[in-house]
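Trainee: pasting a predicted model and its sequence here:
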Amino acid sequence: MSKTIQWYPGHMAKAKRIVAEDLKVVDVVVEVLDARLPHSSSNPVLKDLIGVRPVVVALNKSDLADSTVNDAWVHYFDTKGRPAALINAVDGKGIRQLMQKVRQAGSAALAKLQNKGLRPRPVRVMIIGIPNVGKSSLVNRIVRSASVKTGDKPGVTRGRQWIRVDANVDLLDTPGILPPSLPDQKSALLLGLCGALKDTIYATDEAAMELIRQLERRYPGRFGDRYLKGRDLSVQSLEELLAEAARTQGLLGKEGIPQIDNMSRLILADFRQGRLGPISFEEPSDK
């Protein structure tokens, strides 16, 4: 029996209220998405909160995604009026390009304020995203080259720390927010695969089978070449493929019974370490 994934802890409602309050004083929003699954890692709740504010999309972990699909996503978001940058928040790749897009979006927002007679000031930027999508890594990467924390801003927010990135940008971090529900369990499994959900709330073997299904659909032969020594896979179900992979890898229990749990964990670990090569689970044309 499949395990239905429930994933909206109670503290998320509080996080949503915090973000809604902070957005009142923000000029530009940076939404961090997982480049491997931009649809599923986007939070519709955040979209409603953002409203008409300028949004710059940070497609994080782009080094783990298919480069051709990455380019298609950048084009897709550009056509939607949401400039996007491919980044790797861990090593800093693409951060400079991202901040250039942020400054461009912010300059237009500040021009509107100045037309109303307000004094010039740095662009106020908020970085948002679901938990474990790489938001904190991005903030840390930006802050490394930033000046000191500016502290609370009178009349703006209390208890929040603003970071002066440079003379033109102030940065405010936010808590990660999960949507209260997912459109389907496949999206939940994909998020689990990519580390956005705790391993304890989904079935490891189901996640492994979803990964196999995605590989067979999008990258035929990659799973078999690594785990089955190139054997013919055409007549086997996902369950049979997983069991056969366990046999091939020598993961057997008593009486030669395949150790499905251990094989599932091996596949997930290989994927998360990038050993299966660059993989994209979603393309703009999927929805």
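Mentor: Now that the structure is in, tell me what you want to look at.

Trainee: CA atoms for contacts and neighbours, from now on please.
Mentor: Will do.

Trainee: Phe274: neighbour count?
Mentor: For the record, residue 274 is Gly, not Phe. Residue neighbour count, defined by other C-alpha atoms under 10 Å, stands at 14 for Gly274.

Trainee: I'd say it and Ser62 touch.
Mentor: No: under the criterion of C-alpha atoms under 8 Å, Gly274 makes no contact with Ser62, lying 11.5 Å away.

Trainee: in the longest strand anywhere in the chain, what counts as buried?
Mentor: In the chain, assigned by DSSP state E, the strand with the most residues is strand 157-166. Neighbour counts over strand 157-166 (16 or more other C-alpha atoms under 10 Å) mark Arg160, Gln161, Trp162, Ile163, Arg164, Val165 as buried.

Trainee: what segments of the stretch 51-200 of the chain are helices?
Mentor: With helices called from DSSP state H, counting those that start in this stretch, the stretch 51-200 of the chain shows them at 67-79, 95-115, 135-143, 185-193.

Trainee: do a quick rundown of the strands in the stretch 151-287 of the chain.
Mentor: 157-166, 169-173 (DSSP state E, counting those that start in this stretch).

Trainee: the longest one - contacts with which helices or strands?
Mentor: Read it as strand 157-166. Contacts defined by 3 or more C-alpha pairs under 8 Å, 6 or more residues apart in numbering; DSSP states H and E place strand 157-166 against helix 135-143, strand 149-153, strand 169-173.

Trainee: and with 6 Å instead?
Mentor: Secondary-structure packing of strand 157-166 (3 or more C-alpha pairs under 6 Å, 6 or more residues apart in numbering; DSSP states H and E): strand 149-153, strand 169-173.

Trainee: just the shortest one next, same as before
Mentor: Under the contact definition 3+ C-alpha pairs under 6 Å, 6+ apart, strand 169-173 sits against strand 123-128, strand 157-166.

Trainee: contacting residues around it?
Mentor: Under the criterion C-alpha atoms under 6 Å, 6 or more residues apart in numbering, residues Pro122, Val123, Arg124, Val125, Met126, Ile127, Trp162, Ile163, Arg164 lie in contact with strand 169-173.

Trainee: ok now stretch 33-47, how far from the chain's centre?
Mentor: 6 Å (C-alpha atoms, centre = their mean, to the nearest Å).

Trainee: want to compare, so here's the second one:
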Amino acid sequence: MSVQWYPGHMNKARREIEEVMTQVDIVIEVLDARIPDSSQNPMLNTLRGDVPVLRLLNKKDLADKSRLDLWLEHWRGSETVLAHPFSTLDKADVGRISQWVSQMVPHRGSAEKPIRAMIAGIPNVGKSSLMNALLGRRVAKVGDEPAVTKAQQKLKVTNGFQILDTPGILWPKIENPDASYRLAVTGAVRDTAIDYEDVALVGLKFFIADYLDALMTRYKLKDISTDPYDVLRVIGSKRGALRSGGKVDMHKAAEVFLNDVRTGAIGPYVMETPEMIAHEERLVEEAKAKKEAERQARLAAAVPQRQQASNRAYRNNQTQQTDDQAQSTKHDENTNDKQ
């Protein structure tokens, strides 16, 4: 099972992006540094074609640098992809964007031929904050929940640099269920579209396996179960997520944990590596191939049944024609006898 969320305005945004992509010199794709692959939109990669992309791994202060370096190495060497750790709160990072963009589009950048950049990304990765930081004023609404931006805005950064903002869009179907839960854990999916407890359990399973010390330190645990449900119950107990009678409110406990994960209170982390994503993609392709094979098998099995039905219909039709002919002959004979 995976988490899915695709509001109507996102379909409209997809069409708008497709229409303006021919006018864009570079895409500035804002990613969540904690999920560098899951926060990419494969639909955007399809739409941009050969248009170069500057990938800003935003919220770098919340990310595990050692794992982030694996992604920078993974993308290094590509002629159409440039990636950098980034923070909209770091003025030095914001100041380097013009340099990075010029590096990717050296043939433009004058007042006559300004660089036309599209800012894109999935919900809640920091696109609006980036626009405000680039322009030095509040021109885009910023929110702590996904899908705050709903329409495109075209603005001038300098005489040689223009930006076009787009609404944050997820894709219609997230095929990798693991990726969909990572998106939910980090807050890219609106909370009304998820089950808090399910998502928290997925997040806890990850932290138990990959960042156990940080988890134990945050919640002052001397020992810890390998069962995420038990750990969530302990967290709820320690953080006062209780109902009458002292029973732990698991939904409230999940809210507490996910808030700590999203704000970085547990510590920096990255939930995926290039090697892990390659493995998951193979599993997704194998599952799709298996599903298609099963579909083809059902179609093949249905052919004889359809043929049998067709044969029965043909025989019934022939029988009916014979009966009709016999009835007509009998009628003619009766008519002749009367005459």
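Mentor: Nice, thanks for sending it over. Every value quoted in this text rests on a predicted model; they were computed, and no experiment measured them.

Trainee: burial count for the counterpart of Gly187 of the second structure in the first structure?
Mentor: Alignment note (TM-score structural alignment): Gly187 of the second structure maps to Gly195 of the first structure. Look at Gly195 of the first structure: counted by other C-alpha under 10 Å, it has 15 neighbours.

Trainee: from Arg82 of the first structure, how far out is Gly195 of the first structure?
Mentor: Between Gly195 of the first structure and Arg82 of the first structure the computed distance is 25 Å (C-alpha to C-alpha, to the nearest Å).

Trainee: also Arg217 of the first structure?
Mentor: For Arg217 of the first structure, the distance to Arg82 of the first structure - C-alpha to C-alpha - is 29 Å.

Trainee: between these two, which one's more packed in?
Mentor: Using other C-alpha under 10 Å as the criterion, Arg217 of the first structure and Arg82 rank with Arg82 on top: 19 against 11.

Trainee: list the contacts of that one.
Mentor: So Arg82 of the first structure contacts Val55, Val56 (C-alpha under 6 Å, 6+ apart).

Trainee: can we see that at 7 Å?
Mentor: By C-alpha atoms under 7 Å, 6 or more residues apart in numbering, the contact list for Arg82 of the first structure reads Val55, Val56, Val57.

Trainee: check contacts around the second one.
Mentor: This points to Val56 of the first structure. Val29, Val30, Glu31, Arg82, Pro83, Ala84, Lys101, Val102.

Trainee: can you rerun that using 8 Å?
Mentor: Shown here is Val56 of the first structure, whose contacts under the criterion C-alpha atoms under 8 Å, 6 or more residues apart in numbering are Val28, Val29, Val30, Glu31, Arg82, Pro83, Ala84, Ala85, Leu98, Lys101, Val102, Ala105.

Trainee: now the third one: how far from Leu189 of the first structure?
Mentor: Computed with C-alpha to C-alpha, the distance linking Val30 of the first structure and Leu189 of the first structure is 25 Å.

Trainee: again with the second one
Mentor: Separation of Val29 of the first structure from Leu189 of the first structure (C-alpha to C-alpha): 27 Å.

Trainee: in the stretch 201-339 of the second structure, which spans are helices?
Mentor: Under DSSP H, counting those that start in this stretch, the stretch 201-339 of the second structure gives helices at 212-218, 228-238, 250-263, 274-338.

Trainee: where does the first one end up in the first structure?
Mentor: Spelled out, that is helix 212-218 of the second structure. Going by TM-score structural alignment: helix 212-218 of the second structure matches residues 220-226.

Trainee: how far does the matching stretch sit from the chain's center?
Mentor: 25 Å.

Trainee: and what of stretch 83-92 of the second structure?
Mentor: 22 Å.

Trainee: grab the nearest non-local neighbour of the residue nearest the centre of the first structure.
Mentor: Centroid-nearest residue in the first structure: Asp34, 2.7 Å away (criterion: C-alpha atoms, centre = their mean). In space, and not counting its chain neighbours, Asp34 of the first structure is closest to Asn60: 5.2 Å by C-alpha to C-alpha, 6 or more residues apart in numbering.

Trainee: cool, Leu33 of the first structure as well?
Mentor: Using C-alpha to C-alpha, 6+ apart, the closest residue to Leu33 of the first structure is Leu59 (5.1 Å).

Trainee: Leu232 of the second structure -> the first structure?
Mentor: Leu232 of the second structure maps onto Leu242 in the first structure, by TM-score structural alignment.

Trainee: in terms of contact, does Arg138 of the second structure touch Asn132 like I think?
Mentor: Yes: shown here, Arg138 of the second structure and Asn132 form a contact pair, counting by C-alpha under 8 Å, at 5.0 Å.

Trainee: name the residue in these two with the higher neighbour count.
Mentor: For the pair Arg138 of the second structure and Asn132, the greater number of neighbours falls to Asn132 (16 against 13), based on other C-alpha under 10 Å.

Trainee: so what corresponds to the more buried one in the first structure?
Mentor: Using TM-score structural alignment, Asn132 of the second structure pairs with Asn140 in the first structure.

Trainee: hang on, the earlier thing: deepest of the helices and strands packed on strand 157-166 of the first structure, which one?
Mentor: strand 169-173 (a mean of 20; mean count of other C-alpha atoms under 10 Å).

Trainee: quick check: that strand compared with the second structure, mean distance?
Mentor: With mean C-alpha distance after the TM-score superposition for the first structure, strand 169-173 of the first structure departs from the second structure by a mean of 1.4 Å once superposed.

Trainee: in the second structure, point out the residues matching that strand.
Mentor: With TM-score structural alignment as the criterion, strand 169-173 of the first structure aligns to 161-165.
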